[in-house]
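Generate coordinates for the sequence data below:
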Amino acid sequence: IYSGHLSEDRTLEEVKNCAWWPSCRKETIEYCRTCDRCQKANRSTGEKFGVMIHIQEPKSPWEVVHMDWVTALPPSGDKSYNSCLVIVDRYRKTPIFLPCHKDDTAMDTAFLLWSRVICHTGLFKNIITDRDPKFTSALWTNLDRLFGTKLSF
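Reported below is the predicted structural model:
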């Protein structure tokens, strides 16, 4: 009971394991609802997630890819790369890791993707990524329209 600020149900179970009195349930729940530390420990944090969408399985490699950045890495290499663009082929689950810089622009990212991946794999039909400004820019909107790809968030 003294080791943490648990949910009402878990606290009640702990109390029942070592004690009982007629108003045990009512008093335990009231205590949990008025305990400042319990409220902070058990509150809902962050935004609610949107509706999940079904992503159809691709029929061939490099048809659908997932892309995201890993940032805040220690500088490495002769160009002091501090980020990594991660691209995963949804069909084969094959990852590609491209060293880059955190402050690379949408144009830098497009060039990196073109010169290091698309020239070997061909164009993707669908790119799934988060709403990073590099992918929501006018450049990517125009590239998607030009190449007939779909950018999904």
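
contacts and neighbour counts: CA atoms only from here.
Noted.

how about the nearest residue to residue 110, chain neighbours excluded?
Nearest non-adjacent residue to residue 110, counting by Cα to Cα, 6 or more residues apart in numbering: residue 140, 7.9 Å away.

Now the helix or strand that contains that neighbour: buried residues?
Assessed by DSSP states H and E, residue 140 sits inside helix 138-147. Of the residues in helix 138-147, 140, 144 count as buried by neighbour count, 16 or more other Cα atoms under 10 Å.

To check against the first, give me the structure of this:
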Amino acid sequence: KTSNRPPDGLLLPLSVPSRPWSHISLDFITALPPSKGNTVILTVVDRFSKATHFIPLPKLPSAKETAVAVIDHVFRIHGLPTNVVSDRGPQFVSKFWREFCKLLGATVSLSSGFHPQSNGQTERANQDVERVLRCLASNNPSSWCQQLSIVEYAHNSLPVSSTGMSPFKCSLGYQPPNFVSTESEVSVPSTHALVQR
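Sure thing, here's the model as predicted:
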């Protein structure tokens, strides 16, 4: 019997970035409980520093909506990438997305359906944020969106094995401080509530 499987080929590793935010990978976390009108997280990982942005969205976006999200939340801060890695979701295989990346001067790298590990950094970031949000929002699943900023900050504060430093240190050149104890006395109670959220 003949095999329907594609022929084995060489798996080529992704190129190694030489600077922060030149090579990014994207993926979505879907089917989340509604939280502040959002049910999806767009995860964007810098392949150099492993710094990550978690962007809440109301629904699985179109290619154009994805482009707007990365412009508004990533490119305006870090500049334009030269390479964008993603899975083969409809947003990323569309003509609009290919033209958008071409206009940026960025190459598009799609992970293979037979080798999804090529987008593994983003998959791992998704697993991490899902695990942490599950713990933080266990009593109130619809509160995950309020926790997302602090989860991103914590994620980017922890050292990663590949660099031996945190994504913040690797991409910014310094380590921002951790939040101080929420047990401190404060004269304005609303500040305590904001930091504690």
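
re earlier: so what corresponds to the residue nearest to residue 110 of the first structure in the second structure?
Under the alignment (TM-score structural alignment), residue 140 of the first structure pairs with residue 97 of the second structure.

how close does the residue nearest the centre of the first structure get to residue 51 of the first structure?
For the first structure, the residue nearest the mean C-alpha position is residue 130 (7.5 Å; Cα atoms, centre = their mean). According to Cα to Cα, to the nearest Å, residue 130 of the first structure and residue 51 of the first structure sit 14 Å apart.

one step back: so who does the residue nearest to residue 110 of the first structure touch?
Listed by Cα atoms under 8 Å, 6 or more residues apart in numbering, the contact set of residue 140 of the first structure reads 106, 110, 134.

Narrow those to just the buried residues.
The buried subset of the contacts of residue 140 of the first structure (16+ other Cα under 10 Å) comprises 106, 110, 134.

Quick check, the last one in contact with residue 105.
Yes. Under the contact definition of Cα atoms under 8 Å, residue 134 of the first structure touches residue 105, with a separation of 6.5 Å.

returning to what we had before: as TSV, the buried ones among the contacts of residue 140 of the first structure with secondary structure and distance to residue 39 of the first structure would be great.
Output for those, formatted as TSV (DSSP: H, G, I helix; E, B strand; the rest coil; distance: Cα to Cα, whole Å):
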residue	secondary structure	distance to residue 39 of the first structure
106	helix	42
110	helix	46
134	helix	38
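
can you tell me which of these lies nearest to residue 58 of the first structure?
Taking Cα to Cα as the measure, residue 58 of the first structure lies nearest residue 110 of those, at 22.6 Å.

In terms of helix, strand or coil, where does the equivalent of residue 24 of the second structure over in the first structure fall?
The equivalent of residue 24 of the second structure in the first structure is residue 65 (alignment by TM-score structural alignment). In the three-state summary, residue 65 of the first structure is assigned as strand, counting by DSSP: H, G, I helix; E, B strand; the rest coil.

so what's residue 65 of the first structure closest to, chain neighbours aside?
Per Cα to Cα, 6+ apart, closest to residue 65 of the first structure is residue 89, 4.6 Å.

What residue in the second structure is paired with that neighbour?
Match for residue 89 of the first structure (TM-score structural alignment): residue 46.

Report how many residues lie close to residue 41 of the first structure.
13 (other Cα atoms under 10 Å).

Please apply the same query to residue 152 of the second structure.
17.

you'd agree it is up against residue 52?
Yes. Under the contact definition of Cα under 8 Å, residue 152 of the second structure touches residue 52, with a separation of 6.9 Å.

Determine the longest helix present in the second structure.
Counting by DSSP state H, the longest helix found in the second structure is helix 120-136.
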